[in-house]
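**Q** Fold the following, please.
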Amino acid sequence: MALVDIDYTPAPAAPIDMLEHVFDANGWAFERSGDEEISTSIKAGWATYELRALWRDDERVLQIIARADLVAPDERRPAVYEALGRINEQLWMGHFELWSADGTVIFRHATLLDNDDDEHAPDLTIGQAEVLVEAAVDEFERFYPVFQLVMFADHSPVDALAAALLETVGEA
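**A** All right, here's what the predicted structure looks like:
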């Protein structure tokens, strides 16, 4: 996924404010709940993802959660857990989870923000904000077919990963 180039570079700001800049620049409608939470929907190649960011000031942690409309049927959950384990081994940032309450697949990562100048002024740059958003959507896009194959086509996690991550050469 490629984000819109932001023509200006706003000064580092509170995490939710900076994410608002990114969402607004990309034309994504968003909903904000104070300084602690912001959410949007992002249409990508495989799905429309709900992206939610939560700021925990006490811990100084910004958490990004992405979800798509992927709910694992009860009988496929063991295979989905195996797929999650195999996928998570390949990730540098974040991880996938299966939400136990309803079987929804989510991608989550957290970033610790620390500002030595002022402990009450956590700063996030526009570049960091863009990386956090891109990472969540790009990783979900990369592995969405694996979840589809495991959940709904009865592929084994090993076969689903091999099929979904097969790199093609040339053009059709």
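**Q** Only C-alpha atoms from now on, for both contacts and neighbour counts.
**A** OK.
**Q** Packing partners of the longest helix seen in the chain?
**A** Counting residues, the longest helix in the chain under DSSP state H turns out to be helix 126-152. Using 3 or more C-alpha pairs under 8 Å, 6 or more residues apart in numbering; DSSP states H and E, the elements in contact with helix 126-152 are helix 15-25, strand 61-71, helix 77-88, strand 104-112, helix 157-164.
**Q** One more, so I can put them side by side:
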Amino acid sequence: MIAEDFESEPLGEVPIDTIEQYCEAHNWSFERVSDDELVATVAGSWTKHELRAVWREADRVLQFLALPDIRVPTDRRGALYETIGLVNEQLWLGHFELWSSSGILLFRHAALLDINADSALSLDHAEALIEAAIDECERFYPVFQFVLWGGKSPSEAIAAALIDTAGEA
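**A** A predicted model of the protein is given here:
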């Protein structure tokens, strides 16, 4: 089910309500942590992803995080920081980062929403935010794995994982 199946108008009192409706429509497991935060779990092609949406009313910012199930050992963090730098050059929306305290890799982006609306997040917008995060995690998961466990340099990993096929088989 996609956002086209719903009204495209902003819904609910806070954007988290719209994110919740999107998760419900996809039958994803989720928990409403508070009025301003939701955590969901989604199965990807490579791994499961924890999705977090956090609404900051004072700033009118919806922060969206996707955490693929990747923990980075301390001895591999240098190589992964280099990889993240090269990967982030490929992105138009959001960025990857590594939380230094826990070694958790994540994708993060945010949306500044209309300050004149009660809720400026339509289901179309929610779909774009969520799917962009999942798509980028799926796209770059092999790159991170090649560096962490495949013994490849960051540039080799990107070259190996991002091969574009031409033509038809």
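**Q** Let me see the TM-score of these two.
**A** Comparison of the two superposed chains (TM-score structural alignment, normalised by the length of structure 2) gives a TM-score of 0.92, and 165 aligned residues with a C-alpha RMSD of 1.3 Å.
**Q** Compile the helices and strands packed on helix 126-152 of structure 1 into a markdown table and extend it with columns for mean neighbour count.
**A** Output for those, formatted as a markdown table (neighbours: other C-alpha atoms under 10 Å):
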| stretch | mean neighbour count |
| --- | --- |
| helix 15-25 | 21 |
| strand 61-71 | 20 |
| helix 77-88 | 17 |
| strand 104-112 | 18 |
| helix 157-164 | 17 |
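**Q** Quick one: end-to-end distance for stretch 69-79 of structure 2.
**A** 18 Å (C-alpha to C-alpha, to the nearest Å).
**Q** sorry, back to before: any chance of the helices and strands packed on helix 126-152 of structure 1 in a markdown table, plus distance to Tyr49 of structure 1?
**A** Listed next are these as a markdown table, based on distance: least, C-alpha to C-alpha, whole Å:
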| stretch | distance to Tyr49 of structure 1 |
| --- | --- |
| helix 15-25 | 13 |
| strand 61-71 | 5 |
| helix 77-88 | 18 |
| strand 104-112 | 10 |
| helix 157-164 | 19 |
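**Q** quick one, which of the ones you listed is nearest to Gly94 of structure 1?
**A** Closest to Gly94 of structure 1 of these, according to C-alpha to C-alpha: strand 104-112, at 4.0 Å.
**Q** name the helices or strands packed onto the closest one?
**A** Against strand 104-112 of structure 1 (3+ C-alpha pairs under 8 Å, 6+ apart) you get strand 61-71, strand 95-98, helix 126-152.
**Q** I'd like these written out as JSON lines, with distance to Glu20 of structure 1 added.
**A** Converted to JSON lines, those look like this (distance: least, C-alpha to C-alpha, whole Å):
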{"stretch": "strand 61-71", "distance to Glu20 of structure 1": "13"}
{"stretch": "strand 95-98", "distance to Glu20 of structure 1": "23"}
{"stretch": "helix 126-152", "distance to Glu20 of structure 1": "9"}
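**Q** re earlier: in structure 2, which residue range corresponds to the longest helix of structure 1?
**A** On structure 2, the counterpart of helix 126-152 of structure 1 by TM-score structural alignment is residues 123-149.
**Q** Flag every buried residue along that stretch.
**A** By neighbour count on 16 or more other C-alpha atoms under 10 Å, the buried set for stretch 123-149 of structure 2 is 123-127, 129-130, 132-134, 136-138, 140-148.
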